[in-house]
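Visitor: Pasting a predicted model and its sequence here:
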Amino acid sequence: MKKPGLQLMFMMPAFIIFSMFIVIPMISSFYFSLTDWNGLNPHFNFIGLKNYRNLIRDTEVWIALKNTVIFALLVTILQNVLSLGLAMLVDGTGWITRFLRVFYLIPALLSALAIGFIWSYMYNPVFGVINLALENIGLSSWTQDWLGDPKWSMLSVVFTNIWQWAGLSLVIYLAGLQAIPSDLYEAADIDGANRWHQFKHITFPLIAPAFTVNILISIIGSFKVFDIIFVMTKGGPGTATESLAILLYKKAFNYNEMGYGTAIAIVMFFIILLISVIQLRFLRRREIEA
């Protein structure tokens, strides 16, 4: 018979660590969001929901939310379409496909800061390799100030983010593809089903779990994106690429409005939680139906 006291003794270290680094910071963050703390002064005032009321009326917050939603939609859709297509291409047993799997995964293993700096140089309008390559192939009219033009800055950051994380999504899709029994495709070939019908009626329904994981990872990661944008544009030009996380950083550390910045963080938390729950319920239902 198991002893409850022994079980609690083994669980206690994990519970203490979890409480110290997760539970207590979450509770304290909610409390600080109800204050006017500037992050430096040990004395601050409890102001209730004032930060949240100001947040609702703050046009900069709505611009940052719009940018975050646009970023999340573009990354989620484009990254998953690209990753699924690449996963189907490298779903084989040859050495070339094995090499490509590793090759596509390498960017996900690199630091986002390093990637941001590298791509910032590549996007440079004067000496960047992208504009130089366009000029050398006779497409000088296509050269742009990729990060300095509001029309292109968001797309440039989105492309860089997809370049980094598409390989990770590819691995997850590949695991789903390799779990599909080959007998199903052989039976479909005998019945005369073409590639599109095989994908529609076999592949797509049976990779539903991988689809669920990738969609959730993409959405959650996109809504809290900070590092890649901070390194490449710092939210600019103007507010063209300013996400909620970038705005949070500016309010808390540039303007010493720690209480207000924490309120933005709490709002981000509930937005991500709500979207994740809705997406999970919808995608899980699709898995069951599939």
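Guide: Happy to help now that I have it. The model shown is predicted, which means the values in this text are computed figures rather than measured ones.

Visitor: all contacts plus neighbour counts: C-alpha atoms, from now on.
Guide: Fine.

Visitor: got a list of what T212 touches?
Guide: Counting by C-alpha atoms under 8 Å, 6 or more residues apart in numbering, T212 touches 280, 283-284.

Visitor: Can you say which helix or strand has the spatially most central residue of the chain in it?
Guide: By C-alpha atoms, centre = their mean, the chain has its centre lying nearest to G221, at 2.4 Å. Here G221 sits within helix 208-223, counting by DSSP states H and E.

Visitor: contacts for stretch 248-259?
Guide: Counting by C-alpha under 8 Å, 6+ apart, 32-40, 51, 260-262, 264-265 sit against stretch 248-259.

Visitor: what about versus this one:
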Amino acid sequence: MALPEATTRTRVAAKPDRRGRRRRGSLTHPAPVAWAMISPALLFVLVFVLVPLGFAIYISLTNWPLIGSYRFVGLDNYRAMFSDTAFGQSVLYTLLYTAIVTVPILLVGYAMAVVVRARRRGATLLRTIFFLPYVIGLSTLSFITVLEAQPDSGAVNVVLKTLGITGGSTAWLVDAPLATGLICVLVVWGVSGLTMVLLLSGMQAIPPETYESAETEGAGWWQREWHITIPMMRRTIAMSLILSVIGSFLAFTQFFILTQGGPGRATTPVVMYIYQRAFVQLQVGAATALSIALVVVVGLISAGQFWLLREKD
């Protein structure tokens, strides 16, 4: 007996394909399902990233005060930043600070990663000790440093006087070069643990057979590090440098707690200057324009680092 045409079509449509899976009409149009799955993430980005960014751009085009009415001024805030000497001074200081701390953070983090990557006794304890300052945080470390850097009672002067380096009454936080040096040492100590973790993950991803082959060929420790570890960790090193540079450009906490940007404006980084324009001078529109300019500059620097440190074939 002949089957109805509709029944035949149904059986043919349900026939398995060559890979043993049944064809389903819903799989031929996955767009609604995909949009439904990514819609929460898109909504999150829209509400917490795109809308605030658009509103910030609008504020930067006004003379928005912290309290009171405002008016539209166009690009005046952006043009004014090129003639703002205080802003230029903060940019130069931020560049100097970034140049001082970036390489030591990488070198200290790499040295710590080398020490703890071997499966020897005490490696886990050392890994915890090295990472502990980052867990404590720069805020807590900065408050501790304020106490320990006091001219007459701080442990810094006591130790340095015992070693015969200083006279024991150095005012670290009221002299710009000394304050900058102290902050740089604090940051290298507090942040190198994160770099250690990042580099350690890259080191552990290298196959042990690679080192064994090189050792069989007579390569020493330094040759293995230079020709195997560093080239194979190029992306990890690039990520560590980018995070370090971005963190240096956005530095605020340690300067706010230790020096308040002083003496004068000698230790005022860019973010602290923007903070002062917004919440001390009540010029939110101008401060927002400076913030957007900072975001653009940091993005360009990060893109340049990605390009310089890209992995070549």
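Guide: Yep, that arrived. Since the structure is predicted, the reported quantities are computational estimates derived from the model, not experimental observations.

Visitor: follow-up on the earlier one: would you check the span in the second structure matched by the helix holding G221 of the first structure?
Guide: Per TM-score structural alignment, the counterpart of helix 208-223 of the first structure in the second structure is residues 234-249.

Visitor: And the matching stretch, what's buried?
Guide: For stretch 234-249 of the second structure, a neighbour-count test (16 or more other C-alpha atoms under 10 Å) marks 234-246, 248-249 as buried.

Visitor: next one: stretch 98-110 of the first structure
Guide: 100-101, 104-105, 107-108.

Visitor: what span of the second structure lines up against it?
Guide: Against the second structure, stretch 98-110 of the first structure falls on residues 124-136 (TM-score structural alignment).

Visitor: how close does that stretch sit to the first structure?
Guide: Once fitted to the first structure, stretch 124-136 of the second structure is off its aligned match by 1.2 Å on average (mean C-alpha distance after the TM-score superposition for the first structure).

Visitor: Now do that stretch: everything it contacts.
Guide: 112, 116, 141, 189-194, 196-197.

Visitor: Of those - the most surrounded one?
Guide: Compared across these, M196 has the highest neighbour count, 28 neighbours, by other C-alpha atoms under 10 Å.

Visitor: corresponding residue for that residue in the first structure?
Guide: Checking TM-score structural alignment: M196 of the second structure goes with L170.

Visitor: That match and A87 touch, don't they?
Guide: Yes. Using C-alpha atoms under 8 Å, L170 of the first structure makes contact with A87 at a distance of 5.2 Å.

Visitor: Report all helices and strands that the following helix or strand past the helix holding G221 of the first structure contacts.
Guide: Remark: after helix 208-223 of the first structure, the chain's next helix or strand is helix 227-232, criterion DSSP H and E. Counting contacts by 3 or more C-alpha pairs under 8 Å, 6 or more residues apart in numbering; DSSP states H and E, helix 227-232 of the first structure packs against helix 112-123, helix 150-178.

Visitor: Repeat the analysis, applying 7 Å as the threshold.
Guide: helix 112-123 (3 or more C-alpha pairs under 7 Å, 6 or more residues apart in numbering; DSSP states H and E).

Visitor: Could you list the residues in contact with the helix it packs on?
Guide: 128-130, 146-147, 227-228, 231-232 (C-alpha atoms under 7 Å, 6 or more residues apart in numbering).

Visitor: Quick one: residues contacting N63 of the second structure.
Guide: Contacts for N63 of the second structure were tallied using C-alpha under 7 Å, 6+ apart; they are 70-73, 285-286.

Visitor: Could you identify the buried members of the residues you listed?
Guide: Buried among the contacts of N63 of the second structure (16+ other C-alpha under 10 Å): 285-286.

Visitor: Dump the contacts of N63 of the second structure into a markdown table; add distance to C184 of the second structure as well.
Guide: Converted to a markdown table, the contacts of N63 of the second structure look like this (distance: C-alpha to C-alpha, whole Å):
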| residue | distance to C184 of the second structure |
| --- | --- |
| Y70 | 40 |
| R71 | 41 |
| F72 | 41 |
| V73 | 39 |
| G285 | 31 |
| A286 | 29 |
